[in-house]
Each structure stands twice: as C-alpha cells, then as structure tokens.
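Participant: Compute the structure for the input listed below.
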Amino acid sequence: MTNFISDNTFKYVNNFFNKKPKVAVVLGSGVKALEGLDNEAKLPYSEIPDFPRSTVAGHDGVISVGEYQGTSVAVLRGRFHKYEGHNWKNVISPVFLMQELGVTHIILTNAAGGINRVYTPGDLMLIEDHVNFHQMDKDERKALYQLIKEPRAASFYDSELNHLAKQAAKESKVTLHEGIYLSLPGPSYETRAEILAFRKMNIDAVGMSTAPEAIWAKAMGMKVIGISCITNSTYYENAMSETSHEEVVMVAKKASQDIDTLLKSVISKI
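Facilitator: From the prediction side, this is the model:
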C-alpha cells in the first residue's frame, strides 16, 4: 500500500467493487465512452472517503467498473488539475488508486488543441511522446525519485500498446493520427505567439493533463497509452485564443463514438 492515498479511500473503493480490474481508462473533458459495461457498478467520487472532487465541466466525477468482452475495466469519468487548486497528490490520486486495485494497463484520454495544421476538430491522435511543462515541487520530485524504476525511460507510452492501437484503428476504420502532445499547467488557452512557438517545436497537440499521470503510471510499472481528441484547430493562429471550454466539451462529445469504438477495440486486444 502506497502512502499516496489513504487506507480509507482504498478500502472503500475495493470493498465497493470487489473486483480487480486489468485495464483503467481515464476520460478527458466531454468524452463519453465505454457506457453500459457488462456487470457495471458506478461509484461517484463524492462518496469516496478522502478522495478529491472534480470541478471542471465535462468531468462527471464517477468511477465505473465492469467488463468488456471478458476483460475487467475501470473507467474514471473525470480527472483533477492543479489549476483547480489541487496539489500533485490529488492530480495523480486516480492513478495511485488504480495501481492499488491491480490495474496493469492504463489508457489516458484527453481533449486537446490541434497544433498540427493537418488536424481538424474531432480527429483522434495517438500520443507517441510528450513534452511536459508541469513543474514539480520538492516533495513530488523526492517521491517520484524513490519510486521510479527507469530514470532514463525512452518513452512513457508503451510501444506494444501503441502498435495495438494502430491495428485497432485500422480494423475499426477510425482515423488515428500519431504525434507529440504538449502538456501545459493551464488554465488559460494558448496565445497566438505560443501556438507559433509550439509549431516550431514540432508539437502536434496541446492540453492540460495526461503527462503527469503518464509519468507516475510508468513509474508504478503500468503500461501506458495516451489518446487525444482534437477539439479545436489552430490552423488560423488566433483560433485557440478564441476557444471556450464549452466548445471543447461539445466537440469531444461529438467525437465520442469514434473514441468509444477505438477504446473497445484496444481493450479487446489487451
């Protein structure tokens, strides 16, 4: 048992579901997927002792555990961000909890802005690698150093899982780009100058999550895959600054069918 979540949190969730999920899926803003799993049980974050609360629109704040084609799956419908006022332990707490429940594979999804000029709203992007702009305080660095197994990991995203995802996309006829994701602390969207700079850095998509979760999940020994839903295009450099969170959620909802199809296909191959 780690000291990153309380005993009360783990015991309550473990007793409620009484299952050992193999795969966990974190859903990003507005993403609706993996509804109606077999033998599904749902637990609101608000009922879990000592567990954070999600305050961002488009995050339901519910854990669902069920089965898809015989594979036990945990779905986290909502995540936490530092810009909400959460500390680093809160941000990573869903990953800690999943690891304690026995999860070995984690799929991180997010809503992201398309920096690559080819991307259009509703497209999906497999995260090949990330650039992480989130700062770590002294306590987080120390905790990560004590836990991390591969200080010089070539990638936080599992190459075998990425291969499975590309196979799944091809079989499901879902368009799936592959690119570099930039994770920023937020909460404001990018300026025109920042978009131009990111494009020169060969960034393909930008968001405000995922990288911290991927780093910790990898350190805990989980296999990680990341999928971005492109919710707005920066083909015109001022487009990002004009984007609202409501638009992001709306586009993510419209793209949810493709995400659902892709996730189910990936899970069936794990």
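Participant: Could you use CA atoms for every contact and neighbour count after this?
Facilitator: OK.
Participant: So the residue nearest in space to the middle of the chain: helix, strand or coil?
Facilitator: Central residue of the chain (CA atoms, centre = their mean): Leu108, 2.8 Å from the mean position. Assigned by DSSP: H, G, I helix; E, B strand; the rest coil, the conformation of Leu108 is strand.
Participant: what's near enough to touch it?
Facilitator: Contact analysis of Leu108 by CA atoms under 8 Å, 6 or more residues apart in numbering lists 25-28, 210, 213-214, 224-227.
Participant: so which of the residues you listed would you say is closest to Trp88?
Facilitator: The shortest gap between Trp88 and any of those belongs to Glu213, at 10.1 Å (CA to CA).
Participant: I have a second one here; can you model it like the first so I can compare?
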Amino acid sequence: MKEQLNESVSYIKSKLNAAPEIGLILGSGLGVLADSIEEPVVIDYKDIPHFPESTVSGHKGRLVCGMFEGRQVLAMQGRFHYYEGYTMQEVTFPVRVMNQLGVDKLLVTNAAGGVNTAFTPGDLMILTDHINNMGNNPLIGPNDDDAGVRFPDMSRVYTESYIDHASKCADDLGMDIQKGVYVANTGPVYETPAEVRMLRMMGGDAVGMSTVPEVIAAAHTGMKVLGISCISNMAAGILDQPLTHDEVIETTEKVKGNFIKLVKKIIQTLPQ
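Facilitator: The predicted model follows:
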C-alpha cells in the first residue's frame, strides 16, 4: 500500500502547479462545485496509478485542482463506496493521497436520507458526529505509525471550530441549516422503515452509504474535518413513497445554488 501510495502521489504532484491545502470530497450531485475552481488541473481517476474508479451515476470520476476562493484546493468529483466492491482501504486511499500531498483540512460532502422527522428534503446538515454502522473499519490491519497512531481518538472527529465557522457562514448568508449525526450503512439498498426507526432510536439524524470511512482515515492522519450533508430525501417510512437515486440527484440539483454559496463562504473565510 505504501509503495502504491507513493506512486499515486508522485504522478499527481507531476501535474500540479501548487500544493493543495484543502481537500474536498464531493458527493452525489454535488460535484458541480468543482466547476468553480479557477485555473483547474483536471486528472481523471483512471489515469492515476492504483486509483479506484467511480461507477456511480452523478460522480464524474476525476480530481480537480486549483484556486477556489483564494485557497489551493484538491477536489474529488465523485468518491468510492464500499458497496461498489472496493475494500475499505481502497475507499479511503484518496484521503491518504491527499494527506501526502499536504492537505491538512478536509471538507467532505454527501447526499443523505433524512432520519430526523423535523428535516425537509433540500436541507443542508452540518455533521456533528457519526455512527459507523458498516460493520467494517478502514484502520483494520497493520498500522502505519508514520500515518497515525494505532488507536486514534474519535471523540471530536468533526472539528468543533469548523462546525462553529460553518454555522456562522450560514447565518451570514441568511440560510437555515441543520446540525446532526450521520449514520453510515453499507448499501447499496436503501433502508427499510424498521431500520430507519432503529437508526432514529440510536441517535441518527441522517443516513447514507459513504463519508464515515474517509473521515476515519482523515482523523487517523490528523486532518481537520468538516462534513456537510444534503438531505436529498426522507428515509424510508417517513413519507409514503419509494426511494430512488434519481430523486437524490434531482434534489441536489435544486439546492446546488445554496450549497455552492455556503461552501464558497466557508472556504473563503476558513482560518489557516
């Protein structure tokens, strides 16, 4: 893995004009944000040695690097999921690459189902915590002590000052924003109504099939992390309607304006 990591990092470095400071992982329907990056260097995942390839609709499958609101960023237009058949180590491989490229701040986004019945499709939710309900963990196996400690603390995995900062940015923009706990399931099936009731009892506010493995890997390396979910639909059993991926993309398309405005404000004013 270390040799593969070095080869991926070397290839990406050869394409970049400057070292990135902030990493962006853009979830389903949210990759449009990368279109605002200035003087972009675009690298297809398929061209990067040892990089997985995204197979999900709404994920373009490329890195976009450049200036965004005065900061050097590296954005993933599309992520990798455990349900695609990748290992947890493959799912989190890009986070390891970002870390080796110099990224020390990570903004991770996703489209999620609303478990909290006070939520409405189209809401944006700042992640305050998460529940790993995937039955696996990217840190299982031998530990690389150069990357992080064997038993990393997860009590404040989402950086409190970043949560406060994002909340203030939303207030400054006159946006209502939710805060809550994100639950990660493996997918690719959507949850049953009974499972959603269980997740609500566990303390979950939103549910999805991503994010948590990447955040665990980021915390392992010592990155500061901010997470934002787009509540793309209400989870099963809350509304009497079937769930589809088309609905996810449709909702993220409707809220992309607010999403872009918020992320721009966050990045522009994020403390160094």
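Participant: TM-score of the superposition?
Facilitator: Here the TM-score for the pair of chains, by TM-score structural alignment, normalised by the length of structure 1, is 0.92; 267 aligned residues with a CA RMSD of 2.0 Å.
Participant: tell me the two of the contacts of Leu108 of structure 1 that are most distant?
Facilitator: Farthest pair in the contacts of Leu108 of structure 1, by CA to CA: Gly28 and Val224, 15.4 Å.
Participant: Can you lay out the contacts of Leu108 of structure 1 as TSV showing secondary structure?
Facilitator: Output for these, formatted as TSV (three-state DSSP):
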residue	secondary structure
Val25	strand
Val26	strand
Leu27	strand
Gly28	coil
Thr210	coil
Glu213	helix
Ala214	helix
Val224	strand
Ile225	strand
Gly226	strand
Ile227	strand
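Participant: list the buried ones in stretch 92-100 of structure 1?
Facilitator: For stretch 92-100 of structure 1, burial by neighbour count (16 or more other CA atoms under 10 Å) applies to 92-100.
Participant: Same check on stretch 218-232 of structure 1?
Facilitator: Neighbour count says stretch 218-232 of structure 1 has 218-232 buried, by 16+ other CA under 10 Å.
Participant: ok, now stretch 55-70 of structure 2?
Facilitator: 58-69.
Participant: As a check, name the ranges of all helices in the stretch 1-150 of structure 2.
Facilitator: Counting by DSSP state H, counting those that start in this stretch, the stretch 1-150 of structure 2 has these helices, from start to end: 2-15, 88-91, 93-101.
Participant: quick revisit: now tabulate the contacts of Leu108 of structure 1 in JSON lines and tack on distance to Glu84 of structure 1.
Facilitator: Shown next, in JSON lines, are the contacts of Leu108 of structure 1 (distance: CA to CA, whole Å):
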{"residue": "Val25", "distance to Glu84 of structure 1": "21"}
{"residue": "Val26", "distance to Glu84 of structure 1": "18"}
{"residue": "Leu27", "distance to Glu84 of structure 1": "17"}
{"residue": "Gly28", "distance to Glu84 of structure 1": "15"}
{"residue": "Thr210", "distance to Glu84 of structure 1": "15"}
{"residue": "Glu213", "distance to Glu84 of structure 1": "16"}
{"residue": "Ala214", "distance to Glu84 of structure 1": "19"}
{"residue": "Val224", "distance to Glu84 of structure 1": "25"}
{"residue": "Ile225", "distance to Glu84 of structure 1": "25"}
{"residue": "Gly226", "distance to Glu84 of structure 1": "22"}
{"residue": "Ile227", "distance to Glu84 of structure 1": "23"}
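Participant: hang on, isn't Tyr162 of structure 2 packed against Ile228?
Facilitator: No: Tyr162 of structure 2 is not in contact with Ile228 according to CA atoms under 8 Å; the separation is 11.1 Å.
Participant: who are the neighbours in contact with Val249 of structure 1?
Facilitator: 29-31, 57-58, 111, 231.
Participant: at 7 Å instead, please
Facilitator: 29-30, 58 (CA atoms under 7 Å, 6 or more residues apart in numbering).
Participant: Also Val23 of structure 1?
Facilitator: For Val23 of structure 1, counting by CA under 7 Å, 6+ apart, the contacting residues are 72-74, 103-106.
Participant: Now do the SS call for Val196 of structure 2.
Facilitator: helix.
Participant: I'd assumed Val115 was in contact with it.
Facilitator: Yes: if you go by CA atoms under 7 Å, Val196 of structure 2 and Val115 touch, sitting 6.5 Å apart.
Participant: which neighbours do the two share?
Facilitator: Ala235.
Participant: For the two, indicate the residue with more neighbours.
Facilitator: Remark: of Val196 of structure 2 and Val115, Val115 carries more neighbours, 29 against 24, as counted by other CA atoms under 10 Å.
Participant: wait, the more buried one sits on Asp205?
Facilitator: Yes: because the distance of 4.8 Å satisfies CA under 7 Å, Val115 of structure 2 is recorded as touching Asp205.
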